Structure formats: C-alpha cells, structure tokens
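In: below is the structure, and that's it, no one-letter string:
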C-alpha cells in the first residue's frame, strides 16, 4: 500500500508540476520586464525549487568522456562487458591518442554500494582513479525494473557476482569496496582464498564499510539492533506496483532509504535548499549548479530486492556474523583468515556517521593470515561518510595512498 500511495502522490502532483513549468516560462522569459526584478527572480527560484523537490529522478549517467593521464587527454568510452540479471559490469575503456603509446595500468574493480543509490554516486571515485588504473565498476540494476520471472537476488548471489567478476578480470586485479559491499567483497575474497582460486585479487581496498558494527556503533547500527529484522520485514518491505516491470516483486524501496538518509541530517539538507534558493535569486549560477548537481545524484534512488536487504540487515547489522565467525556463503563457512595473497587496505572517515570509526579497520583482525606488510589503514581526518570516497580530500589524500598501495602489491 505504501508504494501505491507514493505513486498516487506523484500522479496527483503532476498537474501542479505542469502549472509550475508553464509559470516558469513567464517568469524567466527575457522579454518579460519583471523577470530581472527581485520579485521576478524570487518567484522563478520558488518555482524551480518546487519542481526539484517534486521531481522523480531517473538514473543519472556517469558522463565521463575524457580524463588527463600523465599530461595527455585520453578519451573514455563506457563498455558493458558482463550482463547479469541484477548487475552490469562497466569498463571505462581508454582511447589513447595516436601519438601516445597506451600505458599499461593495473585493473581496478570498484564494487559500488547496493544501498539505494545508483553506481553513479561513485562518479567522483571513478574519475579520481581513472588516471592511475584501468577501472571497472558494478552497475546494479533497479529491482523494480526486473520482472518477477527472473527470480530472486540475495546476499549469496551478490557474493557470487563479485567472485565471477574477479575471476573474469583476474589474476592481476585489485578490488575496491565502497561502504556496504565491504562485507560481501571480504566474504568473496575469503571464499576464493579458501578454495585456493588462482585468480585471487592482488589487493582489496575497503572504504567506510560495516565490517564490525559493534565497534563505535552509529545511529544506523543502533536502530538495526533495536528494531530487529522482523520489524524491517513488516515495515520496510513492499510490493512493486503496476505498471513497473518488477510488478509484485518484494522490495525495499529507494524512496524509503532516501527518507532515512535525509532525516538523519534534515537541518543540513534544509539549509542547503535555502542556500540554493538565494543563489538562484542572486543569479549565482556556479554555486547553484554545484548544489543541483549534488542533489540530482543524491535524490536518484533505486529499489533493492527484499531478500538481499533483509539478509544484509540480519547478518551484518543485527547478528554481526562475519566478525563472530558465523557468516556462511551457501552453507560454506566464510573464513577471512584464509586470505594470505590479497593485500588489505582499509579507509575510514573521522566524522563518518554511517560506518563508525573502527568498523572497517576490524577487517585487519579478521584477516589474521596476512603478513603485516600486506596491511595498511588510513583514517581521514575531518571527513564524513561521503568524503571517504569523494571530494577534494579523497583526491588529495586517499587516492595517492591507494595508488601506492596497488603498485606495491601489483
């Protein structure tokens, strides 16, 4: 019923959106003498904000067309090299200029979080790593777009996907997990090590992930423990409504996840939109564009399959199965101590309010089979969750250390 109410609200507000768009044509028309007045700009800014907060945001594009590599501008083409039901593996292929010999770079698989946002949330991460690596990324599919006849997708399937991609790209591949996938990526590498797979990754970079949420628990962690998985099953799982392709599929809807993210820092988001309004009124296009670009991405959300979401809540946030040695993949015990070949780097943000300090670093204790020279930890000072994998501090501080770590263990 909740999803139907959400769709009905969008349908009910559609005429008002159309009216706002029509009014904006009047208030922004250059031949309108009132358009350049303070009142005209204020009305136009109000209409713009109304359009933005009521818009249904679709999947953004990566939009990376070129990148500088050693002073040379290299064209980038997106290639989809592996198609799975719930994920596509995207390769950012470099097209080197004729006068420049291609530079061999290490392969890097970035596993994007499947936590409500699209993989394009890591656009900045991809752009920062492209000058230094041959980059691939997991592009997860919106569950409401997958017909029910294609079956389910759970945490075991997620781990299988990661293993398949590592074996496709290996053995000279490095893997980076951003936030949520830190646990399934660590599990996937552990399974590969235990099975003595020949294409184990050279290194594994875990960034702001909930490896052990018992350490320095955040509001998110405490909520999961307090509510329990049954509460989430009853209150957060809904059916996809008609006419979406995934009609009748049980999902955790993206709009619920977004609501949770927004309410955690509601004052900050309200201040940001208040600032956006005044930027529009004052004609500060650069500042307004910077904010709209961020929210175009932040407000674009996707649905997760119910089985994947509930298993993640239960295994990672409620039962803490991986750090307690209870995590199993298809009835096979996951043992991170079996990892001896894949070097481990963990990165955390000092002000991360999603994955607390120490939760990702816990992976070092679990990977007890690794020699000390194969382990490295970085705590980024003054950085929140988003800054762990994006922004100027990530580019200036974390990226050089990640690149050095990959080279050291190439």
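Out: Everything's here; your move. Keep in mind it's a predicted model, so treat the numbers as computed, not measured.
In: hey, let's count contacts and neighbours off CA atoms from now on
Out: Fine.
In: so where do the strands sit in the stretch 251-400 of the chain?
Out: 304-305, 328-329, 332-333, 343-349, 375-380 (DSSP state E, counting those that start in this stretch).
In: kindly reformat those strands as CSV containing distance to residue 78 and mean neighbour count.
Out: Below are the strands of the stretch 251-400 of the chain laid out as CSV (distance: least, Cα to Cα, whole Å; neighbours: other Cα atoms under 10 Å):
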stretch, distance to residue 78, mean neighbour count
strand 304-305, 24, 26
strand 328-329, 32, 16
strand 332-333, 36, 12
strand 343-349, 27, 26
strand 375-380, 31, 17
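In: nearest residue to the middle of this structure?
Out: For the chain, residue 113 is the residue whose C-alpha lies nearest the centre (Cα atoms, centre = their mean; 3.9 Å).
In: sec struct for it, please.
Out: Following DSSP: H, G, I helix; E, B strand; the rest coil, the label given to residue 113 is coil.
In: take a look at this one as well, against the first:
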C-alpha cells in the first residue's frame, strides 16, 4: 500500500506543480527591483522544483579537456541488460598513447548513476571511462526475473569481460563490497579481464568499524522488519507492475531526514537568490536538487541482501560471503593493485570501514596497496567537489597509471 499511496499523492499534486512551473516561467521578472511579481515567480519556481522524478537525468558530458585540447565525448551502449547498461563515454581520438580503460561502478542505492557525473568527467581527462548505468527497477517487467547481490556481481564480471583485459575499477560507496567480491572471483578463476587496479572509495567493507547512524539503524531491526515495512509492489501504470522494490522515495526520505534543516535552508536560499535576481547561484541549487530528487527504485532482493549481508552480518569482513554457492575469497587477489579512499567527516561510511579491505587481501604485495584519508570532506566530497578534483583524483590517477605495466 505504501507505493500506491505515494503514487496517488504524486498524481494528485502533479497538476499543482505543473501550474506552478508554467506560472513561474511566464511571469515577468523585474531585473532592477524586488517586485511582488518577482516574489510570486520565485515562489512558484521553488514549488515546481519540490518534486521527485523517476527517470535518469542526462549525464551532460559532451566534451572534456585532454592535454589542453577540448575533445568531443559521445555516449555509447556497450552491453545492455534488463537491470543495467554498460555505458561508454567515447572520446574522439587525439593521438598519443591510448588512455587506460576504467569501469566506474555506481551505487544502486536510490539514485541514478548520474550522481557520479563529476567523477566520470574528471576521470575522462586521463582515462577511457565506462560506467554501470543502473536502471529503475519499477521500469523492468516482472518477466525479466529477480536481481540480487549475486546478480550485481555477475554484472560487474560481464561488464569487465566486455571491456576486455587491462581495465581498472573505481567503485564508489555501496558497490565496494560487490567490486571486491567480483575481483576476488575473477582472480580465483584466473579470468583474463580481472582488473589491474581496484579503487574503493567510501565503501562499507566492514561496518563493524566505527559505526555510523546508518549502521546503527541497519542493525536496530531484524531483516524481517525491513521486508515488511519498506518493501512495496510497483503499482500501475509502470512497466514493472507487481515487482517487489525498495522505493527510491523511501531511501531519499531517510537521507533527507538525517539533516532536514540543511534542505529547508537550501530551498530558502534558492528563493532568495531568485528574488534578488542571482540566477547563477539559484541554478547551482536547482541543478543539485534536479539530481538529488531523481529517485531510482531498488529490486527488493538486492536491497534486502545488501542490508543483511553488508550491514547486519558483515559477511565479506567475516569471510563468509557467498557467491553462486562459493565462498568469496579476497586472499585470491594477487595481481590487482588496491587503493582505498575515505573522508575524514564521512557520516555515512566512516573512517576505517573501507581501509578494512587491505586486511582481507593478504596476497596483494604491500607496494601494491595504498590508502588515503581526505581531510575536511564528508561522504560526497570523496568523489565530487574541489578536494576530489585537486587532491583525491591525482592519487587515483597515479595508482591506475602505475599499475599498467
């Protein structure tokens, strides 16, 4: 009933938001004074922005600067599966040595892979970038079957095989567990496409370490509670009708409830910027919330297994994580360089949880292991913003390029 109630409310509010959108756009904005008309227009613009969307926003990466030259970028589908696409940001050839291929592994946690837009754009300067473009589960017909943690690992292995030998992996947040597991499976099988380097950024490898409020919430209830209270069936008219999902709007509500004042203040600032005619400042906030309020439903099987195995029973960290009936053995990883990154102020995946990967991989030689704690950043600052671009990314690039030989 939860999803049906949400859908009913969304349908009910849609005409109001549409009216506010048209009214905000059509009203004349006085450029020289704070007129009543401008206030009304700004209020309508804010109202129209306070909505959830369920389609992936555009990546908007059309060019990148390579060796001081602006190079066109196009998107191409390399491999398409019902629940995800391997997307390639193809750069026009500029001569010189080819850039190393990198698979950017995006979280499947309520938002679309476009949340890593800036991460991908930065990586494109020196790398040939692919991304795991996860689909909205509510748009996947029931006949396509289930999608669980094993399927996520399967996708990573298939995607790396499609890219071919010599690729590198950069996993952000939630998929660090699956990325480490996939690398271990490929190493144990001596798969030719096992990655040359594995970068894990702000991921919950061992949530027993320095637990956050997110970790405490996960262990506060049995998994049956999560299934009973947070899983819903997709309603009509969506293609995934009757599929069991963890709705993206539930995840977003949980995230926003962690710091509601910050979001209230952001929308207040958007209104004030519009009233003052500060269009660029308002657009920065609008762009963020266009992305943040685009929600992606998770397949129920994947969500429940992630909560249980990653956040409740810590299977990978305890050495009991299974994949297709086999125990995942990170000690099988020998030739892949390992780089872990954590944010000093990360309140979602705290310091210590990602670096735990090093202890799980004793067969990787010490000189192939690197760790970095970035001061002054929270969770999102690990993969976006000034410190990502200026301090973290150079370390990532160094690890990738050093492990190419």
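Out: It's in. Just so you know, these numbers come straight off a predicted model, no measurement behind them.
In: where does the TM-score land?
Out: Scored by TM-score structural alignment, normalised by the length of the second structure, the superposition of the two chains gives a TM-score of 0.97; 404 aligned residues with a Cα RMSD of 1.5 Å.
In: how about the strands of the stretch 251-400 of the first structure in JSON lines, adding distance to residue 209 of the first structure?
Out: Converted to JSON lines, the strands of the stretch 251-400 of the first structure look like this (distance: least, Cα to Cα, whole Å):
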{"stretch": "strand 304-305", "distance to residue 209 of the first structure": "18"}
{"stretch": "strand 328-329", "distance to residue 209 of the first structure": "19"}
{"stretch": "strand 332-333", "distance to residue 209 of the first structure": "21"}
{"stretch": "strand 343-349", "distance to residue 209 of the first structure": "8"}
{"stretch": "strand 375-380", "distance to residue 209 of the first structure": "13"}
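In: so which of those strands is nearest residue 164 of the first structure?
Out: Counting by Cα to Cα, residue 164 of the first structure lies closest to strand 328-329 out of the strands of the stretch 251-400 of the first structure; the figure is 14.5 Å.
In: average distance between that closest one and the second structure?
Out: Its aligned residues in the second structure lie a mean 0.4 Å from strand 328-329 of the first structure after superposition (mean Cα distance after the TM-score superposition for the first structure).
In: how far off centre is that strand?
Out: Averaging C-alpha positions (Cα atoms, centre = their mean, to the nearest Å) puts strand 328-329 of the first structure 24 Å from its chain's average.
In: so it corresponds to what in the second structure?
Out: Counting by TM-score structural alignment, strand 328-329 of the first structure lines up with residues 322-323 of the second structure.
In: what sits against the counterpart of residue 149 of the second structure in the first structure?
Out: Counting by TM-score structural alignment, residue 149 of the second structure corresponds to residue 155 in the first structure. By Cα atoms under 8 Å, 6 or more residues apart in numbering, the residues touching residue 155 of the first structure are 184, 307, 308, 311, 312.
In: I'd like the distance between residue 155 of the first structure and residue 25 of the first structure.
Out: Separation of residue 155 of the first structure from residue 25 of the first structure (Cα to Cα, to the nearest Å): 48 Å.
In: please apply the same query to residue 149 of the first structure.
Out: Remark: distance between residue 149 of the first structure and residue 25 of the first structure (Cα to Cα) = 45 Å.
In: then residue 77 of the first structure?
Out: Applying Cα to Cα to residue 77 of the first structure and residue 25 of the first structure gives a distance of 36 Å.
In: and for residue 213 of the first structure?
Out: Counting by Cα to Cα, the gap between residue 213 of the first structure and residue 25 of the first structure amounts to 51 Å.
In: looking at these two, which is more packed in?
Out: Shown here are residue 213 of the first structure and residue 25; by other Cα atoms under 10 Å, residue 213 has more neighbours (27 against 12).
In: just give me the match in the second structure for that one.
Out: For residue 213 of the first structure, the residue aligned by TM-score structural alignment is residue 207.
In: mind checking the SS state of its match?
Out: coil.
In: if I look at it, how far off is residue 308 of the second structure?
Out: Distance, residue 207 of the second structure to residue 308 of the second structure, using Cα to Cα: 12 Å.
In: quick check: neighbours shared by these two?
Out: residue 314.
In: so who does the equivalent of the residue nearest to the centre of the first structure over in the second structure touch?
Out: Per TM-score structural alignment, the equivalent position to residue 113 of the first structure in the second structure is residue 107. Residue 107 of the second structure sits next to 113, 172, 173, 174, 175 when contact means Cα under 8 Å, 6+ apart.
In: tell me the one among these nearest to residue 378 of the second structure.
Out: For these, the nearest to residue 378 of the second structure is residue 173 (12.1 Å; Cα to Cα).
In: show me what that closest one aligns to in the first structure.
Out: By TM-score structural alignment, residue 173 of the second structure lines up with residue 179.
In: burial measure for that match, as a count.
Out: So residue 179 of the first structure, with other Cα under 10 Å, has 26 neighbours.
In: correct me, but it touches residue 206?
Out: Yes. Contact criterion Cα atoms under 8 Å: residue 179 of the first structure and residue 206 qualify, at 7.5 Å.
In: returning to that earlier point: would you mind measuring from the match of residue 213 of the first structure to residue 361 of the second structure?
Out: 17 Å.
In: then residue 51 of the second structure?
Out: Applying Cα to Cα, the value for residue 51 of the second structure to residue 361 of the second structure is 44 Å.
In: so for those two, which sits in the more crowded spot?
Out: Shown here are residue 51 of the second structure and residue 361; by other Cα under 10 Å, residue 361 has more neighbours (19 against 15).
In: alignment lookup: the more buried one to the first structure.
Out: Residue 361 of the second structure maps onto residue 367 in the first structure, by TM-score structural alignment.
In: now do the contacts for the closest residue to that match other than its chain neighbours.
Out: Leaving aside its sequence neighbours, residue 367 of the first structure sits nearest to residue 337 (Cα to Cα, 6 or more residues apart in numbering; 4.5 Å). Applying Cα under 8 Å, 6+ apart, we find residue 337 of the first structure in contact with 190, 366, 367, 368, 369, 370.
In: residue 145 of the first structure now?
Out: With Cα under 8 Å, 6+ apart, residue 145 of the first structure has these contacts: 244, 245, 246.
In: same thing with residue 356 of the first structure?
Out: Residue 356 of the first structure touches 208, 213, 215, 216, 217, 218, counting by Cα under 8 Å, 6+ apart.
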